[in-house]
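> Have a look at this prediction, sequence included:
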Amino acid sequence: MSFRRDQQGLKENFILEVMEFSSDFFLLSSIFFFSSALLLFLHRRIFKPSLNRRLPPGPLGWPILGNMLDLGTMPHRTLFGLRPKYGDVIWLRLGSMNSMAILSAKAATEFFKNHDLSFAERTITETMRVHDYHKGSLALAPYGSYWRVLRRLVTVDMLVHKRINDTAIIRRKCVDNMLLWIEEEACKLEAKCGLHVARFVFLMTFNLLGNLMLSQDLLDPQSKDGSEFFTAMMGLMEWSGYANMSDYFPWLRWLDLQGLRRNMERDLGKALEIASKFVKERLMDRPVGAEKKKDFLDLLLEFEGNGIEEPAKISDRDLNIFILEIFMAGSETTSSTTEWALTELLRNPDSMIKAKAELMQVVGAKQKVEESDIDNLPYLQAIIKETLRLHPPIPFLVPRKAIRDTDFMGFDIPKNTQVLVNAWAIGRDPDVWDDPLSFKPERFIGSKIDYKGQHYELIPFGAGRRMCAGVPLAHRVLHLILGSLLHKFDWELDGNVTRETIDMKDRLGITIRKKEPLLAVPKKCNV
């Protein structure tokens, strides 16, 4: 591989940490809050019932903690199980935070089609307030003129169809490198020993984003800045994935009981420092009149606003934050989705056979999968859709927040209520999906349903104004990666696992991962 063995081990450890979700939060909250009940009851005013409001139904909850202990470590699954009792919309109290969970395609349709603007704000977690990250983030910025500037930069400048086409050669290079890394690693393994597939996809995606954003191979072992940036970003992703007591009991923020703010200040500060260095180096390397690289960084530097309702230029701080967000948004989601897709195919060998046969017919034995092939690979597209239906990367999407008191489906939803759209539950909605718990890519053959925000039964990337802006790029990358993995290699499960015994439990962090990482054996196709 193109990076040193010791660095590889370090990076693997960081990635495994990112995948972890700790339940310490729930233990700590129980111990602390029950021992501090007298102090916290001074805040009972926040739990006074809304006598004149008709709130959605929901579990009663505990004093002080509300429903926090009821949800457990897998709240997306818990809420899915509560729908038969309480219905499509559930009301929750999470500490001091009012929350509404949407659990069906019907409720999601009403939410995004008729109330999108009323819930256009975001819930900002304590860790995302560090260094004012949320103010420069497209995903988290307040809904308004500056958010529109960032959205336009992504959708009109960075990810317009022509620019995506122009960067296809970069994606092809990075995927080729990944295939080579896998092949080299497979040669070192003992027979029937699997390798950690998601790790290779994560590293490839991180390097791809470095090329698209900065025109740099950040995994180059000679790059000290690249290595430190990678390490800092791993920390940033890890701390973002923890449930934080300070979010549910704001008056305890000063204690930082879990140390998450302290850790985030360290790693986010380091990442911003290195991002700033990348920007300064670019500015020094491109004198006036010189040829531009025309990567994402150049587009940000060239932005010119009207200086009235939008800034004349992107500030240094927001520029650095935007760079980090590109890596935050793309690395984890791509690797987790690919891992789930390959897992499902190994559990369902008939689907694997169909996918490989389609690739052989369309691409041929001696050729590589190209992005231009995607439209001619309907079964591969169906596999990606079915994977995203069952395993959306972020099960609750990015939580919304009510900007005003709103009448929603006959319920009175107070201003500032957090909204959790449970895309995981919606993908299993028995009212719209036949045999919803089974992996059946065939359900999408001949169907017009897609994940681009217009079909509310399939919303792994959200919908409405604040839908993920990176879907056009994600669409290309996911198909290219999975298609290349299937075309290049035959895959088997690790020798100690069968398709009947493979662990399908998930673990919730910044994304929803397999609790036990997929270990699969690649064998180069004999073609």
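All right, it came through fine.
> all contacts plus neighbour counts: C-alpha atoms, from now on.
Fine.
> where do the helices sit along the stretch 251-400 of the chain?
Remark: helices assigned in the stretch 251-400 of the chain by DSSP state H, counting those that start in this stretch are 260-285, 296-301, 316-347, 349-363, 378-390.
> quick one: which of those helices is nearest Ala120?
helix 316-347 (19.3 Å; Cα to Cα).
> In that closest one, which residues are buried?
With burial defined by 16 or more other Cα atoms under 10 Å, the residues of helix 316-347 counted as buried are 317-347.
> quick check: angle from that helix to helix 349-363?
Put simply, helix 316-347 runs at 110 degrees to helix 349-363, going by axes from the mean of the first three to the mean of the last three Cα atoms, to 10 degrees.
> and helix 316-347, what does it pack onto?
Helices and strands touching helix 316-347, by 3 or more Cα pairs under 8 Å, 6 or more residues apart in numbering; DSSP states H and E, are helix 197-214, helix 224-240, helix 260-285, helix 349-363, helix 378-390, helix 471-488, strand 489-493, strand 512-514.
> Tell me which residues touch Glu281, please.
By Cα atoms under 8 Å, 6 or more residues apart in numbering, no residues touch Glu281.
> Ile102 touches Val419, doesn't it?
Yes: Ile102 lies in contact with Val419 (Cα atoms under 8 Å); the separation is 7.5 Å.
> ok, back up a step: can you add distance to Met233 and give the helices of the stretch 251-400 of the chain back as JSON lines?
JSON lines is the format used below for the helices of the stretch 251-400 of the chain (distance: least, Cα to Cα, whole Å):
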{"stretch": "helix 260-285", "distance to Met233": "6"}
{"stretch": "helix 296-301", "distance to Met233": "18"}
{"stretch": "helix 316-347", "distance to Met233": "8"}
{"stretch": "helix 349-363", "distance to Met233": "34"}
{"stretch": "helix 378-390", "distance to Met233": "25"}
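> so which of those gets nearest Pro75?
helix 378-390 (15.6 Å).
> Distance from the chain centre to the next helix-or-strand element following that closest one, please.
Where DSSP states H and E defines the elements, the next helix or strand beyond helix 378-390 is strand 400-401. Relative to its chain's centre, strand 400-401 lies at 17 Å (Cα atoms, centre = their mean, to the nearest Å).
> Check which helices and strands strand 400-401 is in contact with.
For strand 400-401, the packing partners by 3+ Cα pairs under 8 Å, 6+ apart are strand 121-122, strand 418-421.
> what's the longest one in contact with?
Which is strand 418-421. 97-103, 108, 119, 123, 395-402.
> what do you get for the shortest one?
Applying Cα under 8 Å, 6+ apart, the set of residues contacting strand 121-122 from outside is Leu140, Ala141, Pro142, Tyr143, Val398, Pro399, Arg400, Lys401, Ala402, Ile403.
> Spatially, what comes nearest to the third one if we skip its sequence neighbours?
The spatially closest residue to Pro142, leaving aside those adjacent along the chain, is Glu121, at 6.1 Å (Cα to Cα, 6 or more residues apart in numbering).
> ok, and here's another one to check against it:
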Amino acid sequence: MESFYLPVLLFATFFFLILSLQKWQSRPQSPRPPSPPGLPIIGHLHLLTDMPHHSLAQLANKLGPIVHLRLGQVPTVVVSSAHLAKLVLKTHDHIFASRPQLLSAQYLSFGCSDVTFSPYGPYWRQARKICVTELLSSKRVSSFQLIRDEEVNRLLGSVSAQSGSEIDLGKLFFTLANDILCRVAFGKRFKEESGEGQKRRLVEVLTETQALFAGFCLGDFFPDWEWVNSLSGYKRRLTSNLDDLRAVCDEIIREHVEEQSSRAGVREKEDFVDVLLRVQQRADLEVPITDDNLKALVLDMFVAGTDTSSATLEWTMTELARNPMVMKKAQEEVRNIASSTGKVEESHLQHLHYLKAVIKETMRLHPPVPLLVPRESMEKCNLDGYEIPAKSRILINAYAIGRDPQSWENPLEYNPERFMGNDIDIKDQDFRFLPFGGGRRGCPGYSFGLATVEIALARLLYHFDWALPKGVGAEEMDLSEIFGLATRKRTPIVLVPTAIEFYEFKG
């Protein structure tokens, strides 16, 4: 009897397996994106260099515009084409609208409660709305014109004092961006020669905050290994800086509250702290804004705006120095438009089409944030035929997209004319060009940052001629980078200004 049942059982088992295999084969399969060989534990971390946008661009050249990596414990998808960027930022924007909870943001953004790193949800929607309508509206950006005017004139005064001498423009640009953002955010200049007490404390604390945000954190790739952050000392630095940030911000908020209580009504020229203290009292808020939320929102505006603005100015002057014919054409445009007033006013900027093209071309070749801010998938998604699991980290390589020969003719050539006579916008309407990201998580402060870059650059070109130091040729300029909050030049941009317009630069 047993000899009869055994063949039947084997046949039934075999028949079931065949049916299961056919069913599995007939089901549409979505493969994962191509992936290079990895290593145990670290996955593909060994493939990243100190210039990750470069190494990831090289991977894309080998494997294609979408690559799957395992960076430590984190599944990561890197996209490096305009087509795929459009799928992430537009077609599936609702799926890729959240952020990974990076360690630095958990601490220095007061529990990821800023606009940049807060998870997608009601709080983020409210915070972004406040930033767009209250902090960074066109009316608010225009209201800071006097601050920009004064601080750019300080910059011009420093340059004028060194006319005919070699000058490190990188330091001046960083000071300019910090001073403008600090005055706009906190009502204080970032640094002064006579800086003492609280002023010096503010400088020290915000400088450390910028450094920590820009730093590499191994713990972000091994979120289950808490001991990694403690062992490296990184967590200790974060904790210390958070305590300092809270103390400094509490003092600034207390000063603003006391000033508000001593006057009637709303101050005509509000800084970001004033605005948020007013918004905090509104009864129509979907989610209450705590004092820590307020600090996170203000610091977000400061940290996000300083490095990106100064780096863009630095790279623009570098490329103009390397391309003297472009420099000459930009100067001729500025001097022609502003000749009747003897000074570039912000009202002139709308007519400086070639200058705007110069800035766009600079950001195409040198995007201030070359990997954009990472995103995280909230659910499983099919991306161009590939399956992307939920909780995957998404990196968009704006550096590779801006140099893609499929999108740009002669992509390594610096040619502002490519932006003349077309509708390639500074925002995300054309996914070949993403200096400020895109979709619902795109940078809300792009107009504020551009206002600083445009007026500073226009006045530098109007009032000064620029030359390389004696014995330095354009082909010898170092274009190597330092990866951080924004990608900056590794070596200082040193040029020799010659003042050609006599103007009293009053800051």
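Perfect, I can see it now. All values reported here derive from a predicted model rather than from experimental measurement.
> that older thread, rebuild the contacts of strand 121-122 of the first structure as CSV, extending it with neighbour count and distance to Ile164 of the first structure.
Putting these into CSV (neighbours: other Cα atoms under 10 Å; distance: Cα to Cα, whole Å) gives the following:
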residue, neighbour count, distance to Ile164 of the first structure
Leu140, 22, 24
Ala141, 18, 25
Pro142, 19, 28
Tyr143, 18, 27
Val398, 20, 25
Pro399, 19, 28
Arg400, 25, 29
Lys401, 23, 32
Ala402, 23, 34
Ile403, 18, 35
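> Dump the residues you listed to JSON lines, plus distance to Gly464 of the first structure.
Conversion of these to JSON lines gives the following (distance: Cα to Cα, whole Å):
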{"residue": "Leu140", "distance to Gly464 of the first structure": "15"}
{"residue": "Ala141", "distance to Gly464 of the first structure": "16"}
{"residue": "Pro142", "distance to Gly464 of the first structure": "15"}
{"residue": "Tyr143", "distance to Gly464 of the first structure": "13"}
{"residue": "Val398", "distance to Gly464 of the first structure": "12"}
{"residue": "Pro399", "distance to Gly464 of the first structure": "13"}
{"residue": "Arg400", "distance to Gly464 of the first structure": "11"}
{"residue": "Lys401", "distance to Gly464 of the first structure": "14"}
{"residue": "Ala402", "distance to Gly464 of the first structure": "14"}
{"residue": "Ile403", "distance to Gly464 of the first structure": "15"}
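> farthest pair in these?
Val398 and Ile403 (15.6 Å).
> on that earlier part again, among the helices and strands packed on helix 316-347 of the first structure, which comes closest to Val130 of the first structure?
helix 260-285 (6.1 Å).
> Gly402 of the second structure contacts Glu361, doesn't it?
No: between Gly402 of the second structure and Glu361 there is no contact under Cα under 8 Å: 9.4 Å.
> out of the helices of the stretch 251-400 of the first structure, which comes closest to Lys11 of the first structure?
Comparing the helices of the stretch 251-400 of the first structure by their distance to Lys11 of the first structure (Cα to Cα), the top pick is helix 316-347, with 13.6 Å.
> Which of the helices and strands packed on strand 400-401 of the first structure has the highest mean neighbour count?
Stretch with highest mean neighbour count among those: strand 418-421 (a mean of 25; mean count of other Cα atoms under 10 Å).
> Could you tell me where that one falls in the second structure?
Aligning strand 418-421 of the first structure against the second structure (TM-score structural alignment) gives residues 393-396.
> and that stretch, how far from the first structure on average?
With mean Cα distance after the TM-score superposition for the first structure, stretch 393-396 of the second structure departs from the first structure by a mean of 0.4 Å once superposed.
> gap between that stretch and the chain center?
Computed by Cα atoms, centre = their mean, the chain-centroid distance of stretch 393-396 of the second structure equals 14 Å.
> separation between Asp114 of the second structure and Ile180 of the second structure?
According to Cα to Cα, to the nearest Å, Asp114 of the second structure stands 20 Å off from Ile180 of the second structure.
> Could you verify that Asp503 of the first structure is part of a helix?
No: with DSSP: H, G, I helix; E, B strand; the rest coil as the criterion, Asp503 of the first structure is located in coil rather than a helix.
> show me what contacts the equivalent of Pro436 of the first structure over in the second structure?
In the second structure, the residue matched to Pro436 of the first structure (TM-score structural alignment) is Pro411. Going by Cα under 8 Å, 6+ apart, Pro411 of the second structure touches Gly402, Arg403, Asp404, Pro405.
> Selecting buried members of the residues you listed in PyMOL, what would you type?
Of the contacts of Pro411 of the second structure, the buried ones can be selected in PyMOL as follows, counting by 16+ other Cα under 10 Å:
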select buried, resi 402+403+404
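> In JSON lines, list the contacts of Pro411 of the second structure along with distance to Glu150 of the second structure and secondary structure.
As requested, the contacts of Pro411 of the second structure are exported to JSON lines (distance: Cα to Cα, whole Å; DSSP: H, G, I helix; E, B strand; the rest coil):
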{"residue": "Gly402", "distance to Glu150 of the second structure": "34", "secondary structure": "helix"}
{"residue": "Arg403", "distance to Glu150 of the second structure": "37", "secondary structure": "coil"}
{"residue": "Asp404", "distance to Glu150 of the second structure": "40", "secondary structure": "coil"}
{"residue": "Pro405", "distance to Glu150 of the second structure": "42", "secondary structure": "coil"}
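> Keep only the contacts of Pro411 of the second structure that are still in contact in the first structure, please.
Contacts from those that recur in the first structure, judged by both residues aligned by TM-score structural alignment, their matches' Cα atoms under 8 Å, are Gly402, Arg403, Asp404, Pro405.
> could you dump these to TSV with distance to Leu45 of the second structure?
Putting these into TSV (distance: Cα to Cα, whole Å) gives the following:
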residue	distance to Leu45 of the second structure
Gly402	24
Arg403	24
Asp404	24
Pro405	27
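> And these, which two are furthest apart?
Most distant of these, by Cα to Cα, are Gly402 and Pro405, 8.8 Å apart.
> Just say helix, strand or coil for Ala243 of the first structure.
Applying three-state DSSP: Ala243 of the first structure is coil.
> And for the aligned residue in the second structure for it, the neighbour number?
Mapped onto the second structure by TM-score structural alignment, Ala243 of the first structure lines up with Phe216. By other Cα atoms under 10 Å, 14 other residues sit near Phe216 of the second structure.
> what's the distance between Leu324 of the first structure and Arg317 of the first structure?
11 Å.
> Cool, thanks, signing off.
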